[in-house]
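*Asks:* Sequence and predicted structure are below.
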Amino acid sequence: MSATPAYDPSNVFAKILRGELPAHKVYEDDKALAFLDIMPRCPGHALVIPKAPSRNLLDVAPEDLAHVAKVAQKVAKAAMTAFKADGIVLQQFSEEASGQIVYHLHMHVIPRHLGVPMKPPHVEMEKPEVLAEHAALLRAALGS
């Protein structure tokens, strides 16, 4: 097994954290940020990232991983309410062989409904107005 490559601060999520790219934010604290995926697999599909530079599960500091998991749980509970979901899928991919595309640790929080399939990954960009509406629903359920 080869060593994990170094963190690249030019990745798209680092740019979102620096305010260089827009995002439909739903939650933020001093250690983590949650925002909507622009190519959601289901309505309300959110991403939770640490603010600390971490490529993925293989190099994240344990305390940052724990905090991201806590925020993912908070977002998941809000998504259950906001989207009247029947369940939640939580996904995290580390390195190319797993399907990771953006090399900044992120957890996918995907609200699910019985009998409704998820869209394939990376297929369709959602309309900004739909993302804004979904972000507002999630923020309201989060109480922010």
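*Replies:* Arrived safely. Everything numeric here is computed off the predicted structure, so don't read it as measured data. Numbers count the residues shown, from 1 in each chain.
*Asks:* Going by C-alpha atoms from here, please, whenever you check contacts or count neighbours.
*Replies:* Fine.
*Asks:* residue nearest the centroid of this structure?
*Replies:* Centroid-nearest residue in the chain: residue 47, 0.7 Å away (criterion: Cα atoms, centre = their mean).
*Asks:* Quick check: it touching residue 37?
*Replies:* Yes. At 6.1 Å, residue 47 and residue 37 qualify as touching, with contact defined as Cα atoms under 8 Å.
*Asks:* Counting neighbours, what do you get for residue 21?
*Replies:* 11 (other Cα atoms under 10 Å).
*Asks:* longest single helix anywhere in this structure?
*Replies:* helix 62-82 (DSSP state H).
*Asks:* Second structure for comparison follows:
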Amino acid sequence: MRQADCIFCKIIAGEIPSNTIYEDDTFKVILDASPASKGHALILPKKHYADIYDIDEEVAGKAMKLAKKLAGHMTEVLGCDGFNILQNNHEVAGQTVFHFHMHLIPRYQNAENNDILMWSHENFSDEEMAQIRDSLSRN
């Protein structure tokens, strides 16, 4: 399935050029056109899924296995010092293209934007933490 107005669907279909680093029947992996670091890549399922809530569980599992495989390969080839695997859902969480994708971001010691994933920590009381835990716990 494809969505006509989706830029990633157009890239997958070959209508927009990309720097493809891997492709199989389920995924196309491209270098990000606006990278956070050298080698920043995107895992794109060939079928259109809007986000984590929409994606088929089997495809999601395959995406994570592919991310692990590529992270090892990219670390070896690029000589990076660390690695982020990131997946955003909805605009408030930073999703800008509404086609499920995973970011593979090699990290380098002393790079200019090493604060790319920093945030301020929030504080919750023990009672609040217990309430959150209990609301999220599944039996």
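*Replies:* Yes, it's here. Everything numeric in this text was worked out from a predicted model, so none of it was measured.
*Asks:* just to revisit the earlier point, report all helices and strands that the longest helix of structure 1 contacts.
*Replies:* When contacts are defined as 3 or more Cα pairs under 8 Å, 6 or more residues apart in numbering; DSSP states H and E, helix 62-82 of structure 1 packs onto strand 32-36, strand 46-50, strand 87-91, strand 107-112, helix 128-142.
*Asks:* which of these is buried the deepest?
*Replies:* strand 46-50 (a mean of 29; mean count of other Cα atoms under 10 Å).
*Asks:* ok, residues contacting it?
*Replies:* Defining contact as Cα atoms under 8 Å, 6 or more residues apart in numbering, one finds that strand 46-50 of structure 1 is touched by 31-37, 40, 64-65, 67-68, 71-72, 75, 104-110.
*Asks:* Likewise for stretch 17-35 of structure 1?
*Replies:* Contacts for stretch 17-35 of structure 1 (Cα under 8 Å, 6+ apart): 12, 15-16, 36, 46-52, 64, 67-68, 71, 75, 131-132, 135-136, 138-139, 142, 144.
*Asks:* Structure 2: matching residues for that stretch?
*Replies:* Counting by TM-score structural alignment, stretch 17-35 of structure 1 lines up with residues 12-30 of structure 2.
*Asks:* buried ones in that stretch?
*Replies:* 12, 27-30 (16 or more other Cα atoms under 10 Å).
*Asks:* Please, which helix or strand holds the residue nearest to residue 119 of structure 1 when sequence neighbours are not counted?
*Replies:* Nearest residue to residue 119 of structure 1 in three dimensions, chain neighbours excluded: residue 41, at 4.5 Å (Cα to Cα, 6 or more residues apart in numbering). For residue 41 of structure 1, there is no helix or strand it lies in under DSSP states H and E.
*Asks:* Just confirm residue 41 of structure 1 contacts residue 109, I think it does.
*Replies:* No. Assessed by Cα under 8 Å, residue 41 of structure 1 is found out of contact with residue 109, at 10.2 Å.
*Asks:* gap between the two ends of stretch 34-44 of structure 1?
*Replies:* End-to-end distance of stretch 34-44 of structure 1 (Cα to Cα, to the nearest Å): 11 Å.
*Asks:* do you know how far residue 95 of structure 2 is from residue 128 of structure 2?
*Replies:* 29 Å.
*Asks:* quick one, which of those two is more surrounded?
*Replies:* Between residue 95 of structure 2 and residue 128, counting by other Cα under 10 Å, residue 95 is the more crowded of the two (15 against 11).
*Asks:* Distance check, the aligned partner of that one in structure 1 against residue 77 of structure 1.
*Replies:* Applying TM-score structural alignment, one finds that residue 95 of structure 2 aligns to residue 100 in structure 1. Per Cα to Cα, residue 100 of structure 1 is found 25 Å from residue 77 of structure 1.
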